[in-house]
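Undergrad: Predicted model follows, preceded by the sequence.
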Amino acid sequence: MKLTAFLRTGLSALILALPLAAAAQEATIRKNLAERVPGLTDIDEVSKTPMDGLYEVRVGTDILYTDAEGNFLLHGSLLDTKARKNLTEERVAKLTAIDFKELQLKNAFSITRGNGKRKLAVFEDPNCGYCKRFEKDLAKVDNITVHFFLIPILGADSVEKSRQIWCSADKAKAWVDWMQRDIAPKGSGKCNTDALTANLDFAKKYRITGTPTLVFADGTRVPGAINTQQIEELLNQR
């Protein structure tokens, strides 16, 4: 009984010591990196990775890796060769995901094709060349509802065109005419455009800094233009 009690006491002490040791380890990494690497004074999170001795250092949605002392710093992808997974890619996807329910659809206009069952949200600037290329590929996708959020981030003309499109009698038609046919929007631009401001605020909150940015129904976020086949593959996976 005495031996059992001794073992229990020792185990309890070990369990209590583990969080303290982890906290001390994190403190060491934070301290050393902040002192040695300019720009790493605002680390959001330090956590262990599945690889022994390797720690993840997260700054916003940027992922770095270091050793237990913060003596070395790596930037790149951590691959699990046994499971054949890109752990860094999966981690970034999780960090950048946007809950579809958080989208303010009142600040978007929508286009439905076919049965409209598959859902997609897209943040775009009307003067974005990549967006225009993407729109031509997106137009080939059927059985989808697309919610378009205008975020004029490329200058004054983007603001003006976004206002004109938003203030058009048929927003979707004005958008398609401009993005796919180069027919300039004819809206007056004189209506309530609070939605555009709200979209920019949303983009800032979720660090949407480029267009197009796609958000799928499960929250997966994809930055940049992708082709029709890639859109279909991602829609069918969700």
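TA: Nice, thanks for sending it over.

Undergrad: Please count neighbours and contacts with C-alpha atoms only from this point.
TA: Noted.

Undergrad: max-length helix in this structure?
TA: The residue-count maximum for a helix in the chain (DSSP state H) belongs to helix 2-36.

Undergrad: Same question for it: list its buried residues.
TA: For helix 2-36, a neighbour-count test (16 or more other Cα atoms under 10 Å) marks 25-26, 29-30, 33-34 as buried.

Undergrad: who touches the residue nearest the centre of the chain in this structure?
TA: The centroid of the chain falls nearest to Thr96 when counting by Cα atoms, centre = their mean (3.0 Å). Neighbour list for Thr96: 61, 206, 220-221 [criterion: Cα atoms under 8 Å, 6 or more residues apart in numbering].

Undergrad: Could I get the full set of helices for this protein?
TA: Secondary structure of the chain (DSSP H): helices at 2-36, 87-96, 129-138, 156-166, 171-181, 194-205, 228-236.

Undergrad: Against that first model, consider the following:
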Amino acid sequence: MKTISIRRIAPLMLLLAPIVLSSSDSADTDADIAYLKEKYANVDDVRPTPVPGLYELQFGYRIAYVDATGQFGFLGSGDLQNVSNGENLTESRRADMRRELLAGLDDWDTLDFLPDRTEHELLVFTDVDCGYCRRLHQQMAEYHELGIGVRYVAFPRSGPDTDSWTTMQSIWCSGDRNAALTVAKAGGFVPERQCDSVSVERHFELGREIGLSGTPALLTPGGELIPGYVPPIRLAAILNEETVSE
């Protein structure tokens, strides 16, 4: 039988103790939520958690936890976990938000490389100067043979006002954007172009919001964020397993 180290969960228990005890003195959940929305004016959503008196705050694609007073909780990278079954409740919520993002994907001006028979669609954050991004693109035919389609968004890791940013902006302003991206990923020259598109900026900010630090980054239909390159056969296995688990 799997055992759980008291040393590992003791800090969590100590942190939650005052929160749980104070919950009996708090107003009802709706009042707590209204109070927290007023206290954190820039919060996007507030919802209760399975822990009495502990609330989830959503700021864009970032999550924090506070008690009903808004004074104590987890801010930053502290994830909430169900220690009885190992489920990371914070990651489950992140996956929910990523699925919502995918539901509105048509509004994100992606560059799509889709097979005739698409079984899985991935959102892929890419950079033209990333070696593994180029490797993924070179194997596009293999992904397509396995029914995997790719929808690219731009994430030039070097940031604004750099050569990579300018190249990606030029690609999104090209007449044949897919062809321009393929040329760039092969190390070819893409003529500089300007247009009214703000897609690269939007994509980059989105990547920062969900905590990207590198490319490629793959977002699956189930909301899982996979950092780095994954070979075609291995990726197909991951996606098929995700489909079965749903």
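TA: Received, thanks. What you are looking at is a predicted structure, and each value in this text was computed from that prediction instead of being measured.

Undergrad: returning to that earlier point: out of the contacts of Thr96 of structure 1, which are buried?
TA: For the contacts of Thr96 of structure 1, buried by 16+ other Cα under 10 Å: 220-221.

Undergrad: among the helices of structure 1, which is nearest Gly70 of structure 1?
TA: helix 2-36 (4.8 Å; Cα to Cα).

Undergrad: Give the other helices and strands that the longest helix of structure 1 contacts.
TA: strand 45-48 (3 or more Cα pairs under 8 Å, 6 or more residues apart in numbering; DSSP states H and E).

Undergrad: report the longest helix in structure 2, please.
TA: When structure 2 is parsed with DSSP H, its longest helix is helix 6-23.

Undergrad: Distance from the chain centre to that helix, please.
TA: 29 Å (Cα atoms, centre = their mean, to the nearest Å).

Undergrad: what range in structure 1 matches it?
TA: Alignment of helix 6-23 of structure 2 against structure 1: no match, by TM-score structural alignment.

Undergrad: For that helix, buried residues please.
TA: So for helix 6-23 of structure 2, counting by 16+ other Cα under 10 Å, buried means 16, 19-20, 22-23.

Undergrad: Mind putting these into a markdown table with distance to Gln194 of structure 2?
TA: Shown next, in a markdown table, are those (distance: Cα to Cα, whole Å):
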| residue | distance to Gln194 of structure 2 |
| --- | --- |
| Leu16 | 53 |
| Ile19 | 54 |
| Val20 | 56 |
| Ser22 | 57 |
| Ser23 | 56 |
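
Undergrad: which among those residues gets closest to Thr90 of structure 2?
TA: Nearest to Thr90 of structure 2 among those, counting by Cα to Cα, is Leu16 at 15.9 Å.

Undergrad: Spit out the contact partners of the closest one.
TA: The neighbourhood of Leu16 of structure 2, defined by Cα under 8 Å, 6+ apart, contains no residues.

Undergrad: Kindly provide the distance from it to Gly222 of structure 2.
TA: As judged by Cα to Cα, to the nearest Å, Leu16 of structure 2 and Gly222 of structure 2 stand 31 Å apart.

Undergrad: try Pro232 of structure 2
TA: 18 Å.

Undergrad: got it, and Arg202 of structure 2?
TA: Distance from Arg202 of structure 2 to Gly222 of structure 2, counting by Cα to Cα: 22 Å.

Undergrad: next one: Ala179 of structure 2
TA: Ala179 of structure 2 sits 29 Å away from Gly222 of structure 2, going by Cα to Cα.

Undergrad: Kindly report the same for Gly86 of structure 2.
TA: Taking Cα to Cα as the measure, Gly86 of structure 2 falls 19 Å from Gly222 of structure 2.

Undergrad: again with Asp30 of structure 2
TA: Noted for Asp30 of structure 2: a distance of 30 Å to Gly222 of structure 2, by Cα to Cα.

Undergrad: next one: Gly73 of structure 2
TA: 29 Å.

Undergrad: likewise Asp32 of structure 2?
TA: Asp32 of structure 2 is 31 Å from Gly222 of structure 2, by Cα to Cα.

Undergrad: next one: His120 of structure 2
TA: From His120 of structure 2 over to Gly222 of structure 2 the distance is 10 Å, taken as Cα to Cα.

Undergrad: If you count surrounding residues, which of those two has more?
TA: His120 (20 against 17; other Cα atoms under 10 Å).

Undergrad: nearest spatial neighbour of that one, skipping sequence neighbours?
TA: Nearest in space to His120 of structure 2, with sequence neighbours left out and distances taken as Cα to Cα, 6 or more residues apart in numbering, is Ile148 at 4.9 Å.
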